[in-house]
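Undergrad: how would this look folded up:
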Amino acid sequence: MQDYHLNKIIFYTLFSFAIWQPAYSQTDRNQLALADSMFKSNRLLEAEKIYLPFLDSQRNENETIRLKLAYIAKSKNDWLQELYYLSSIQAEQDRPAIAKRLHEIGDRQGLSGFQINLFDQFLWIYFTYFPYLMGFFFALALYVIGILSFKKVKKLKIKAYNLYYLAFYLLFLTWFANFPSFLQYGIITKDKAYLRDYASSAAPVKQMLKKGNRIIHWRKKDIWVNCYFQGELGYVKADDYLPIN
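TA: Next up, the predicted model:
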């Protein structure tokens, strides 16, 4: 009898979840449609309040939302928020138009690290042609593996350096496919922050950072984060910056 009631409860719980899940999704879509309508009507602050809860979602509209929030920040003369939203898009999909706008903000605020350089141009090529490059590299790897497999079947001698080359090539392929994930960017949000030699407030200051400076960060150690800025490695406090990807 208890099993019967338990199964009944589980059934109704799953049934209710299945019924209400589309409703919540429909509610979200209605909210976004309302925000879009307000955005088009130039009711930007009202639209911003609706967009913000969806900012961290994995929806397809996420990039569009960040672009709209960047526009709203620009209309409020909040250059730091605009810098943050545009940088978060740029970190995932480097684009010339966004790079140009970041460069303009950086110049106006006297910030370094936003100038368009050869590395930006490399990223534009990387993101634009990534599917084709990966297809070519992957096909080449399959071709080499096919040749080595054929030699194995025919019991022909496979030289050791051929296997080493293949292993290094596969490592390169893995690195190339995941290259953007190694660049973890952050924006300094404090008026004054310090890049220190090691993770301590008593450590020598290597550089003084200002609000809006962009850093590359890696591992966290207590309240400190290992980072890179303008050719120097050091540590900044975790609450001095905001990660953008």
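Undergrad: C-alpha only now, for contacts and for neighbours.
TA: Fine.
Undergrad: Counting residues, which helix of this structure comes out longest?
TA: helix 2-40 (DSSP state H).
Undergrad: if I read this right, residue 218 contacts residue 233, doesn't it?
TA: No - between residue 218 and residue 233 there is no contact under C-alpha atoms under 8 Å: 10.6 Å.
Undergrad: okay, and the common contacts of those two?
TA: 226-227 (C-alpha atoms under 8 Å, 6 or more residues apart in numbering).
Undergrad: Assumed residue 58 was part of a strand.
TA: No - under DSSP: H, G, I helix; E, B strand; the rest coil, residue 58 falls outside any strand and is assigned coil.
Undergrad: Do a quick rundown of the strands in this structure.
TA: With DSSP state E as the definition, the chain shows strands at residue ranges 185-188, 192-196, 205-210, 214-221, 224-229, 232-237, 241-243.
Undergrad: now these in CSV, with mean neighbour count and distance to residue 78?
TA: Shown next, in CSV, are the strands of the chain (neighbours: other C-alpha atoms under 10 Å; distance: least, C-alpha to C-alpha, whole Å):
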stretch, mean neighbour count, distance to residue 78
strand 185-188, 22, 14
strand 192-196, 20, 18
strand 205-210, 16, 16
strand 214-221, 18, 17
strand 224-229, 20, 24
strand 232-237, 21, 23
strand 241-243, 19, 16
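Undergrad: Can you lay out those strands as TSV showing distance to residue 77?
TA: Output for the strands of the chain, formatted as TSV (distance: least, C-alpha to C-alpha, whole Å):
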stretch	distance to residue 77
strand 185-188	17
strand 192-196	20
strand 205-210	18
strand 214-221	19
strand 224-229	26
strand 232-237	27
strand 241-243	19
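Undergrad: want to put them side by side, so please do this one too:
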Amino acid sequence: MKKMQTAFLKIMTLIILTLLPALVPAQSLGSLLNKADSLFAKKQFTQSFDLYQRLHTEGEYSAAMFLKMAYIQEGLNKPGLALYYLNLYYLASADRQALHKMEELATKHQLSGYESTPMQQAEELLAKRKVPLVLVFGCIAILLTALAIRQKRKGSRPVALAVFTAIWLLGLAWFINFFEAPQAAIVVSNNTLVMNAPAAGASVIGVLGDGNKVLIAKQADAWIKIYWDGKPAYIRHAQVKELAL
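TA: Got it, this is the predicted structure:
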């Protein structure tokens, strides 16, 4: 009995020692969030924003935190950062009122890139529901395969079903491996130069102001490739913030 108790105590001690390093930072970050919220409530916005930003850098966030950060940046008349955090709030909460607020800010500051087409909305919806859709499509693929095998065992030749199943499986493989919603970014620097090539000596073909939204076609070191008036163009990565949690 004593041996069992000793073994149990050793196991519990090992578990506690293993979890303790993870629990202490979590508690520390939780107290940091409480402090930031307290400062925000006292309207000490600059100090609270610094703490929220620190939490975000640590990979900790909440939808409410992003909304407060957007409010602070809007108050400082920084539309780029305000829209950036509003976008993050929308990604974290799916609150469609955030879309209306973004459109309102974009209109107020005459910013581009916020026009949402039905195609973009469909791509965003598919990206958000990718995991459950893969499960559903995978189950359908299994059923189709089982049905084709069953018909073959009965002596029939399910050519049409086999072809359809093969196409379905190829489509599913493409969806799993290659489908992604277009990655977007917000320009957070005034007078961001749009170049015709990813090089400092390239020709300037346009200028983007703070707060404009762009779709990223490709990233290349210090540059990101976008499309400017339907043509490939490049801007510096340091002058934008990517919209991703």
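Undergrad: Determine which of the strands of structure 1 approaches residue 75 of structure 1 most closely.
TA: With C-alpha to C-alpha as the criterion, residue 75 of structure 1 lies closest to strand 185-188 of those, at 20.3 Å.
Undergrad: other SSEs contacting the closest one?
TA: Packing partners of strand 185-188 of structure 1 (3 or more C-alpha pairs under 8 Å, 6 or more residues apart in numbering; DSSP states H and E): strand 214-221, strand 241-243.
Undergrad: Please state the offset of the first one from the chain centre?
TA: By that I understand strand 214-221 of structure 1. Offset of strand 214-221 of structure 1 from its chain centre (C-alpha atoms, centre = their mean, to the nearest Å): 14 Å.
Undergrad: Give me the mean distance between that strand and structure 2.
TA: Strand 214-221 of structure 1, aligned to structure 2 and superposed, deviates on average by 2.3 Å (mean C-alpha distance after the TM-score superposition for structure 1).
Undergrad: And for the shortest one?
TA: In this overlay with structure 2, the average offset of strand 241-243 of structure 1 from its partner residues is 2.2 Å by mean C-alpha distance after the TM-score superposition for structure 1.
Undergrad: So which elements touch that strand?
TA: strand 185-188.
Undergrad: Need the contact partners of the strand it packs on.
TA: Under the contact criterion C-alpha under 8 Å, 6+ apart, strand 185-188 of structure 1 has outside partners 84, 91, 209-217, 240-245.
Undergrad: before we move on, the earlier item: of all the helices and strands packed on strand 185-188 of structure 1, which one comes closest to residue 52 of structure 1?
TA: strand 241-243 (16.1 Å).
Undergrad: what's in contact with the closest one?
TA: Contacts of strand 241-243 of structure 1 (C-alpha under 8 Å, 6+ apart): 184-190.
Undergrad: at 7 Å instead, please
TA: The contact list for strand 241-243 of structure 1 (C-alpha atoms under 7 Å, 6 or more residues apart in numbering) reads 185-189.
Undergrad: swap in stretch 220-229 of structure 1?
TA: For stretch 220-229 of structure 1, the surrounding residues in contact (C-alpha under 7 Å, 6+ apart) are 199, 215-219, 233-238.
Undergrad: go again using 8 Å as the cut-off
TA: Here stretch 220-229 of structure 1 makes contact (C-alpha under 8 Å, 6+ apart) with 199-200, 214-219, 233-239.
Undergrad: so how far is residue 145 of structure 1 from residue 170 of structure 1?
TA: 11 Å (C-alpha to C-alpha, to the nearest Å).
Undergrad: now swap in residue 169 of structure 1 and tell me
TA: For residue 169 of structure 1 relative to residue 145 of structure 1 (C-alpha to C-alpha), the value is 11 Å.
Undergrad: ditto for residue 126 of structure 1
TA: In this view, residue 126 of structure 1 and residue 145 of structure 1 are 25 Å apart by C-alpha to C-alpha.
Undergrad: can you check residue 225 of structure 1 too?
TA: 41 Å.
Undergrad: Same question for residue 74 of structure 1.
TA: Going from residue 74 of structure 1 to residue 145 of structure 1 by C-alpha to C-alpha gives 52 Å.
Undergrad: One more: residue 221 of structure 1?
TA: Counting by C-alpha to C-alpha - residue 221 of structure 1 and residue 145 of structure 1 are separated by 42 Å.
Undergrad: what's the answer for residue 43 of structure 1, then?
TA: Going from residue 43 of structure 1 to residue 145 of structure 1 by C-alpha to C-alpha gives 59 Å.
Undergrad: what does residue 237 of structure 1 give?
TA: For residue 237 of structure 1, the distance to residue 145 of structure 1 - C-alpha to C-alpha - is 47 Å.
Undergrad: Then residue 70 of structure 1?
TA: From residue 70 of structure 1 to residue 145 of structure 1 the distance is 47 Å (C-alpha to C-alpha).
Undergrad: Give the residue from those two that has the larger number of neighbours.
TA: residue 70 (22 against 14; other C-alpha atoms under 10 Å).
Undergrad: Run a quick neighbour tally on the closest residue to the more buried one other than its chain neighbours.
TA: Spatial nearest neighbour of residue 70 of structure 1, excluding adjacent residues (C-alpha to C-alpha, 6 or more residues apart in numbering): residue 82 at 4.4 Å. Residue 82 of structure 1 has 25 neighbouring residues, counting by other C-alpha under 10 Å.
Undergrad: was I right about residue 82 of structure 1 contacting residue 73?
TA: Yes - Residue 82 of structure 1 lies in contact with residue 73 (C-alpha under 8 Å); the separation is 5.2 Å.
Undergrad: what sits against residue 193 of structure 2?
TA: Residue 193 of structure 2 is in contact with 204-208, 235, counting by C-alpha under 8 Å, 6+ apart.
Undergrad: Output these as CSV; include the columns distance to residue 18 of structure 2.
TA: Below are the contacts of residue 193 of structure 2 laid out as CSV (distance: C-alpha to C-alpha, whole Å):
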residue, distance to residue 18 of structure 2
204, 55
205, 56
206, 55
207, 53
208, 50
235, 45
